[in-house]
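Peer 1: have a look; sequence and predicted model below, questions after that.
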Amino acid sequence: MDFDTIRNHYGILIVLSTFISRIIFNGFCWSYGTVIVQLKKQHLNISDTELSLIGSIGQSFGGLLAPLILFLARRYGYQLTFICSLLTCVISLFISSLIHNLHWLLITYSLPYGFANAAIFILGTLICGHYYPVNQHIKHISIMCIISTGFPIGYHIMSAWVFSSIEKNEWQIMKRHLAFIELIATCILGPIFTMKYSSNIPLEYQRPSITVTQNNNNRKSRFSLPIIVWLIGIFTTMSAVNNFLLHLESYLKYLGFASARADLWFRLHGLFDALFRLSIPLFIHLYPVNIIYLFPTCVFTGFIFLLLVFGLLYTSINALAILPIVLFSFTSAVTTSLQYTVSNQLFDKDETEQGYIYHVIITSLGLILGPIIGGSFLDLTGNYKSIMLISLMFLLISFISFSLTILLSNKKEDTHQSEQN
């Protein structure tokens, strides 16, 4: 059996391990809204801003340190960094289950789990990018969309499990049970996660052969106006999405919806998010389109769906709000699953990984700050309508940013072609 055959077959195991790790590890932190509802019941004096901080940092803190994660992977290997990240999640869950002062959750859960959670996500994307590079266009997009379904399916499954576990036991016991499950998953997934059979071995972190002039040119291209405007769009989109998702269950309960229905609606959103991700490769195969155009499309439709949610929840037919809630998942499906691929278009061909790291940093900022901004306005106004209005404002900015980036990029290409002629 030749190396290419082994690589192709082993790539399936890499995709599977990445997918499962996102279901279990990433899925839990994206289901933390269920835990927040329980914390709010037990501790009425804790503010929505602080609860938002605990949840959002637990989801995305590590993304701010994405360059460090990339450095550790290149310095110590993808497998060792991945295993250490899985173990960090296990230890974080166990320690945070022992505390009684909620203020310590930020130290025992949010920061360590947030860093390890992002490392698991980033390493999974990068290693799949090596086994299935961008030049294998349809296969690459298919793999990226498949692994990206891991965390929406994860918070569909984990939210149901967390909700059921908390109903039977306290949230501390639920965390201990999950720590044991994650420990078993670590023992199974860790040995599989290796670059050994990839033909595209990542370069060392230090590249002495690159000249100072080349580095300066790369910096200019990385921070050009179109890229800056594009990253603003990524930030505001993720701020809107996470602000909406993290407060969704609390919002529905505030409006009088039963806890079980609020949990079901949240999980249905996750299920449709996964379905949209799986449909993207099929859509691109049937209707070849530059994926960059999907970004302004998804935020525009997200804006419309969120308006419908906002309107329907305050009517006698509020049960119909489930339809725009699940359709709103198209926004997060496109924005998160295609970031690695679109980096290949926005950045130089040898800067795809670096471009993806910038996407991760900005995405994490949005995921952290979006719910905090929403929670702060909720504390100030005492009205959950402010949550919706903040998300709508973010989506409007996103649409302008993505559209402007495309216009600037097209104008730059036209100028370049004119100069060549």
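Peer 2: In hand now; what should we look at?
Peer 1: drop to CA atoms for contacts and neighbour counts, all remaining ones
Peer 2: Will do.
Peer 1: buried residues in stretch 171-182?
Peer 2: By neighbour count with 16 or more other Cα atoms under 10 Å, stretch 171-182 contains the buried residues 171-176, 178-179, 182.
Peer 1: let me see the contact set for Phe310.
Peer 2: 385, 388 (Cα atoms under 8 Å, 6 or more residues apart in numbering).
Peer 1: distance-wise, check it relative to Val326.
Peer 2: Per Cα to Cα, to the nearest Å, Phe310 is found 14 Å from Val326.
Peer 1: now the helices: where do they sit in the stretch 251-400 of the chain?
Peer 2: 259-286, 294-312, 322-327, 329-337, 339-346, 352-381, 385-420 (DSSP state H, counting those that start in this stretch).
Peer 1: these: which one's closest to Gln59?
Peer 2: helix 352-381 (7.5 Å; Cα to Cα).
Peer 1: who does the closest one touch, helix- and strand-wise?
Peer 2: helix 48-60, helix 66-76, helix 225-254, helix 339-346, helix 385-420 (3 or more Cα pairs under 8 Å, 6 or more residues apart in numbering; DSSP states H and E).
Peer 1: want to compare, so here's the second one:
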Amino acid sequence: MHLPTVSVICISIDMLATVVLFVVALGVSVGDINAERAALKLKVAQGVCAATKALKSVHRYTVEKVKEAEGKLEDVQNMVKLAKLKVLREKKAGSVDCRTMAFFLNYTVKKVSGMIELLPKIREQGLNLTASAGIAAGRLEEMINVFHQPSDRQESDIFFCIAGKQGEGVTKSELADCFKGGRDAIDSSHFVAFGDAEATKGWQDIFKEKDGLEGALKKHLTVDDNDPRFTRGEGRGCQLVHGMQGGGYIKDANFTEHMLWGDGILGVKKDGNGTTGYVGSTRGSDYDHDILWEKDPTASVPSLHATVSDYHSFSGLLHKYDTIYRSVTEEWTADLIQRDPEATDLLTASELTVEDVAALNSRTKQEWLSQKHAKEADKEFLMTEIRFCGKLKRRGFIRRMVKKILGGLRISWTSEG
């Protein structure tokens, strides 16, 4: 069973179109260059886009981890199969050491049961993680999609909400981790899709780091100098950061709460004019600055917090699963066996010593465990069982069974006729 593709739509197209038109109409139509209505600096927006791209790669990560887990279960089940076959082959000759093989089978089957129990939980948590990551990416992109569009020039004054490299409004090509194939702010390019993010070389590197996805998100969403504003607050007429009555996009209305963008990665003070900016708690009741960038995004932004929580749960299940797998596949030594209560209990019950079963699971030292035998194990297992069934020769047994079946069919047809 593999994880299906999960698609998450965070806002409707109609709603998005309304917001876009509203912003384009009001975002840069009035106001002059002064200390008010500052723009966001390019690096901040690029960090948000890098975070969304990392979130979109979660889907492929979970799919591959589930496949890997399924492969490990099959691997251990093959070991059990080969052990049973060894017992069947050698029982007649009397050469099999029943006590050691009983230990091998009892111990390994217990571990297989644990893996079988965990695998559905891994699949389910992988789906939860993929969905959470998709929602979080959508909330961040929603903000970028609104902020990147206001851009205008009035004589020598240039207005925008995200600065580009040239000191003008940002272009989509400068936000390549968000947009695919775009150059201008209002062209027809589209957001980077899950498949695009997953096809990026090195996409899996973030999951190999000690802090994994959480560390990557913190890195991308940390702002330089604790200030998200372009040129430390030079006014660019961005109405989106103006929360005061009589300006911005609320006209004469009053905000009753601080305005949150990107699920709270950015906060706008309800009575601020977009002059000052710093990092802080965007969901706090008191703002010391007009523009706040969330200082602890993976803990305080709900969609990111949910994603990180699901990521840790998924990682925890994988760790538990891999621990069981290693207990079966890593060569048994005195140290490994004595650290496992299940193993020591089985040894005591069977009156075996650690030395009796050391390296019993080694695929290099135990030729019968070689993977080359696994492909033919089912066939050999079946034939061995058939030979034990009344000690009949294989051909004779099969011929008699076929005759019996065909004879029964003829009788059945005759009676029905």
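Peer 2: Yep, it's here. If you're wondering where the values come from, they're calculated on a predicted model, not measured in any experiment.
Peer 1: quick one: TM-score?
Peer 2: Put the two chains on top of each other and the TM-score (TM-score structural alignment, normalised by the length of the second structure) is 0.27; 159 aligned residues with a Cα RMSD of 5.8 Å.
Peer 1: one step back: okay, the helices and strands packed on helix 352-381 of the first structure in a markdown table with mean neighbour count next?
Peer 2: Listed next are those as a markdown table, based on neighbours: other Cα atoms under 10 Å:
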| stretch | mean neighbour count |
| --- | --- |
| helix 48-60 | 25 |
| helix 66-76 | 18 |
| helix 225-254 | 23 |
| helix 339-346 | 21 |
| helix 385-420 | 18 |
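Peer 1: packing partners of the helix or strand where Asp196 of the second structure lies?
Peer 2: Following DSSP states H and E, one finds Asp196 of the second structure within helix 194-199. Counting contacts by 3+ Cα pairs under 8 Å, 6+ apart, helix 194-199 of the second structure is packed against helix 42-56.
Peer 1: can you tell me which residues contact the residue nearest to the spatial centre of the first structure?
Peer 2: Nearest residue to the geometric centre of the first structure (Cα atoms, centre = their mean): Thr336, 5.7 Å. Listed by Cα under 8 Å, 6+ apart, the contact set of Thr336 of the first structure reads Ser148.
Peer 1: picking up where we left off before, in the helix holding Asp196 of the second structure, what counts as buried?
Peer 2: 194, 197-198.
Peer 1: next helix or strand past it?
Peer 2: Downstream of helix 194-199 of the second structure (by DSSP H and E), the next one is helix 212-220.
Peer 1: surely Leu231 of the first structure meets Ile361?
Peer 2: No: applying Cα atoms under 8 Å, one finds Leu231 of the first structure not in contact with Ile361, separated by 9.6 Å.
Peer 1: just the buried residues of stretch 171-182 of the first structure: which are in strands?
Peer 2: When those are checked against strands (DSSP state E), there are no matches.
Peer 1: take those and keep only those in helices.
Peer 2: Those of those mapping onto helices are 171-176, 178-179, 182, per DSSP state H.
Peer 1: after the longest helix along the second structure, next one along is what?
Peer 2: As assigned by DSSP H, the longest helix anywhere in the second structure is helix 98-147. Along the chain past helix 98-147 of the second structure, the next helix or strand (assigned with DSSP H and E) turns out to be strand 151-154.
Peer 1: next, format the buried residues of stretch 171-182 of the first structure as TSV and append distance to Ala240 of the first structure.
Peer 2: Converted to TSV, those look like this (distance: Cα to Cα, whole Å):
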residue	distance to Ala240 of the first structure
Trp171	28
Gln172	30
Ile173	32
Met174	29
Lys175	28
Arg176	32
Leu178	29
Ala179	30
Glu182	30
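Peer 1: and those, which is closest to Phe121 of the first structure?
Peer 2: Taking these together and measuring to Phe121 of the first structure by Cα to Cα, the closest member is Glu182, at 15.2 Å.
Peer 1: hang on, isn't the closest one packed against Ile91?
Peer 2: No: using Cα under 8 Å, Glu182 of the first structure is not in contact with Ile91; the gap is 9.8 Å.
Peer 1: for the helices and strands packed on helix 352-381 of the first structure, give me JSON lines that also has distance to Gly302 of the first structure.
Peer 2: Shown next, in JSON lines, are those (distance: least, Cα to Cα, whole Å):
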{"stretch": "helix 48-60", "distance to Gly302 of the first structure": "21"}
{"stretch": "helix 66-76", "distance to Gly302 of the first structure": "27"}
{"stretch": "helix 225-254", "distance to Gly302 of the first structure": "9"}
{"stretch": "helix 339-346", "distance to Gly302 of the first structure": "18"}
{"stretch": "helix 385-420", "distance to Gly302 of the first structure": "7"}
